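Visitor: Return atomic coordinates for the entry below.
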Amino acid sequence: MNADQLVSSQQRKRILITGAAGFLGSHLCDRFIKEDFHVVAMDNLITGDLQNISHLFHLENFEFYHNDVSKFVHVPGKIDYILHFASPASPIDYLKIPIQTLKVGSLGTHNLLGLAKAKGARMLIASTSEVYGDPSVNPQPEEYWGNVNPVGPRGVYDEAKRFQEAMTMAYHTFHGLETRIVRIFNTYGPRMRLNDGRVLPAFIGQALRGEDLTVFGDGTQTRSFCYVDDLIEGIYRLLFSDYAQPVNIGNPEEITMMDFAEEIIRLTGTTQKIICKELPTDDPKQRRPDITKARALLGWEPKVNRAEGLKITYEYFRSLPAALLEQTEHKNFVHYNK
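Guide: You can find the predicted model right below:
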């Protein structure tokens, strides 16, 4: 490293991204590398995949820590920003590992807030539209407090995120810590896992395997799908905003699950049927973000339409090895409308 490179390295802002080997975390790593940050990536790999960030390992402004933030967090040197994205985010994951899900939302968040306080860093946490539960209002504004069953099967995720928001705001108000909260609505794109239980990869996986597409309930439930590049842009703008309250980031274009299944069949050119099964417990009937705040505060709104984003995502899944496609335990497979 020559003198100019050394000075440049010392001047770079340093950002810690937890959950860095996951779907969203890896795209965040890409974005902040592109913006010439020094990225400290952290993941315990319980649901993340190093393949998602392997293309960054050779860079001098990228480093990776294999660590569980629920146990402890130690990062030497300065940290200017922290993005906390460490958490199982799909129903199959958080139903398999409920205790770890609760721990990363509570103990992990507490550990990282403590690190942010010690380092004087600004911290953004990844919350979720699941804090609204099965909503009684549509679309969901940030002022809506939600309709969540704390002891239902989804409570381990929903309440972990609600606690995470409360803990973050407590550090903001009591310690004066600079914090940001993003409430993420359904997001899709390359690097999603085919077998994570979310509706989009489940539908595409079933189509690629020649199976009928499974819709739960009567198919009238709605979701709103945001392409990953749009989401990352919203998160980036929120981090550098002056707003500490939660902000919805998502695409407000709503679609029913039945219509979405038909859309996937047209996209994939397959001839499968759509079959309906019983709706899982506490599955939200509606999910659509009110993005008034994001538009006003961040000048943000989604740019990628669903047809364009789905085409890119489908091509990504088609490019995966056949063996990976078959790793899904599709004989007894249950997905959720998430």
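
Visitor: rest of the way, CA atoms for contacts and neighbours
Guide: OK.

Visitor: Give me the secondary structure label for the nearest residue to Asp49 once chain neighbours are set aside.
Guide: Nearest residue to Asp49 in three dimensions, chain neighbours excluded: Ala21, at 5.2 Å (Cα to Cα, 6 or more residues apart in numbering). Under DSSP: H, G, I helix; E, B strand; the rest coil, the three-state class of Ala21 is coil.

Visitor: Also this sequence, please, to line up against the first:
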Amino acid sequence: MRRNVREGDCLTRILVTGGAGFLGAHLCERLLDMGNHVTCLDNLHTGARQNIAGFLANPRFEFVEHSVIDAFDGYFDEIYNLACPASPQHYQRDPVYTFKTSVIGTLNMLELAKRRGAKLLQASTSEIYGDPLVHPQKENYWGNVNTMGVRSCYDEGKRGAETLVSDFHRFHGVNTRIVRIFNTYGPGMNPEDGRVVSNFIIQALTGNDITIYGDGSQTRSFCYRDDLVEGIIGLMNAPDHVTFPINIGNPVEITVRKLAETVLAMIPSKSRIDFRPLPEDDPMQRCPDVSRAREYLGWEPKVPLQEGLGNTIEYFRQIIASRSIPSVPKTA
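Guide: Alright, predicted model coming up:
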């Protein structure tokens, strides 16, 4: 029987959907450290129990195995809606499920927020910009998205979710926030999710060739996990007029090839760089303009790439020592 924290309790009651994922679990940990009661809602489609194992004994933490696609109820003051497969390897595996999670799942959480008078933060993504024609990407840029491509289940699902969030705010008065998350990395990443940082580190640590799709000139910017979570919490606690999208990411840009070379410089390895054809609709440039985050949240990333990569390398070194790593999937 699941516990319910009901009206009259003094703790802030927070629901984190997708709370057993990479970012969700770290968000749960940070919110618990701040003294909140946290309910983690996750159907473990891409999340994992081991990510939240350290919190299960905490009386202020509750895990509910449930999909946001199905109706859910409870008493909450705040809802962080992070539920959705987030790497191409995962969201392309079942594109219809991904789209339903983004749209139906967000609709269910908005209905819950409306019913309980809760504040809702929607985790959107830099993918809504598609393969951008504007650089760096500002929040008022509408994007360049292929509506029928292999990535569109995620891109268009998240764009639709932003529409729902905006309409619930305008027409139903729900107190909402929208964060557009750019590439994030750090300890706790799933070694099998196909993200470029985890792929490069695992390939270098295991002595396999580092796979680059395209010529490596495409750019990304990488925000460390801790910085990203602080930005999300800052947005949830921002003044109520901050209902417009806010980019959270690192504005320091790096080419994919330079990232590979940086990883190889940090890990003694016999790995070489192996160039492969570029996947469909892979964006050539991805870098946030974080002016809004600086202005409205007083936020900017603090952890430099070398430091963050060092922490992440050590995390994967321990993972590899404890178990075998399967073949590395395509990079994101």
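
Visitor: Give the aligned equivalent of the residue nearest to Asp49 of structure 1 in structure 2.
Guide: Matched across to structure 2, Ala21 of structure 1 falls on Ala20, judged by TM-score structural alignment.

Visitor: how near is its match to Cys223 of structure 2?
Guide: Look at Ala20 of structure 2 and Cys223 of structure 2: by Cα to Cα, to the nearest Å, they are 20 Å apart.

Visitor: cool, Gly74 of structure 2 as well?
Guide: As for Gly74 of structure 2, its distance to Cys223 of structure 2 is 33 Å (criterion: Cα to Cα).

Visitor: Neighbour count for these two, which is higher?
Guide: Cys223 (26 against 16; other Cα atoms under 10 Å).

Visitor: list the contacts for the more buried one?
Guide: For Cys223 of structure 2, the residues meeting the contact criterion (Cα atoms under 8 Å, 6 or more residues apart in numbering) are 182-185, 249-250, 301, 303, 305.

Visitor: Could you give me the ChimeraX syntax to select whichever of those are buried?
Guide: Command for ChimeraX that selects the buried part of the contacts of Cys223 of structure 2, burial taken from 16 or more other Cα atoms under 10 Å:
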select :182,183,184,185,249,250,301,305
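
Visitor: Would you confirm that the residue nearest to Asp49 of structure 1 contacts Ile46?
Guide: No. Ala21 of structure 1 sits out of contact with Ile46 when judged by Cα atoms under 8 Å, with a separation of 9.8 Å.

Visitor: The stretch 201-338 of structure 1: helices as residue ranges?
Guide: Along the stretch 201-338 of structure 1, the stretches classed as helices by DSSP state H, counting those that start in this stretch are 228-239, 257-268, 292-293, 306-318, 322-325.

Visitor: Just the buried residues of the fourth one, please?
Guide: Taking 16+ other Cα under 10 Å as the neighbour-count basis, helix 306-318 of structure 1 is seen to contain the buried residues 306, 309-310, 313-314, 317.

Visitor: Show me what it is packed against.
Guide: Contact partners of helix 306-318 of structure 1 among helices and strands, from 3 or more Cα pairs under 8 Å, 6 or more residues apart in numbering; DSSP states H and E: helix 199-208, strand 226-227, helix 257-268.

Visitor: can you put these in TSV and add distance to Val137 of structure 1?
Guide: Rendered in TSV, the data for these read as follows (distance: least, Cα to Cα, whole Å):
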stretch	distance to Val137 of structure 1
helix 199-208	22
strand 226-227	20
helix 257-268	19
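
Visitor: nearest to Ile82 of structure 1, of these?
Guide: Judged by Cα to Cα, the one of these that comes nearest to Ile82 of structure 1 is strand 226-227, at 23.0 Å.

Visitor: ranges for the strands of structure 1?
Guide: Taking DSSP state E, the strands of structure 1 run over residues 14-18, 38-43, 62-66, 81-84, 122-128, 179-184, 187-188, 213-216, 222-224, 226-227, 246-249, 254-256, 274-277.

Visitor: Out of these, which one sits most buried?
Guide: Scoring these by mean neighbour count under mean count of other Cα atoms under 10 Å gives strand 246-249 as the most buried, with a mean of 27.

Visitor: with structure 2 superposed, average distance for that strand?
Guide: Here strand 246-249 of structure 1 is compared with structure 2 after superposition; its mean distance to the aligned residues, by mean Cα distance after the TM-score superposition for structure 1, is 0.2 Å.

Visitor: for that strand, the distance to its chain's centre please.
Guide: Remark: strand 246-249 of structure 1 is offset 13 Å from the chain centroid, using Cα atoms, centre = their mean, to the nearest Å.

Visitor: Repeat that for stretch 75-92 of structure 2.
Guide: For stretch 75-92 of structure 2, the distance to the chain centre is 8 Å (Cα atoms, centre = their mean).

Visitor: now swap in stretch 9-21 of structure 2 and tell me
Guide: Going by Cα atoms, centre = their mean, the spacing between the C-alpha centre of stretch 9-21 of structure 2 and its chain's C-alpha centre is 16 Å.

Visitor: ok so, going back, out of Ala21 and Ile46 of structure 1, which sits in the more crowded spot?
Guide: When neighbours are counted by other Cα under 10 Å, Ala21 comes out ahead of the other of Ala21 of structure 1 and Ile46, with 31 against 16.

Visitor: Run through the residues that contact that one.
Guide: With Cα under 8 Å, 6+ apart, Ala21 of structure 1 has these contacts: 41-43, 45, 48-53.

Visitor: In PyMOL, how would I select just the buried ones from those residues?
Guide: Applying 16+ other Cα under 10 Å to the contacts of Ala21 of structure 1, the buried members can be selected in PyMOL as follows:
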select buried, resi 41+42+43+45+48+49+52+53
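
Visitor: Would you mind giving the contacts of Ala21 of structure 1 as JSON lines with distance to Ser9 of structure 1 added?
Guide: Supplementary listing: the contacts of Ala21 of structure 1 in JSON lines, determined by distance: Cα to Cα, whole Å:
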{"residue": "Ala41", "distance to Ser9 of structure 1": "17"}
{"residue": "Met42", "distance to Ser9 of structure 1": "20"}
{"residue": "Asp43", "distance to Ser9 of structure 1": "24"}
{"residue": "Leu45", "distance to Ser9 of structure 1": "28"}
{"residue": "Gly48", "distance to Ser9 of structure 1": "28"}
{"residue": "Asp49", "distance to Ser9 of structure 1": "27"}
{"residue": "Leu50", "distance to Ser9 of structure 1": "25"}
{"residue": "Gln51", "distance to Ser9 of structure 1": "26"}
{"residue": "Asn52", "distance to Ser9 of structure 1": "24"}
{"residue": "Ile53", "distance to Ser9 of structure 1": "21"}
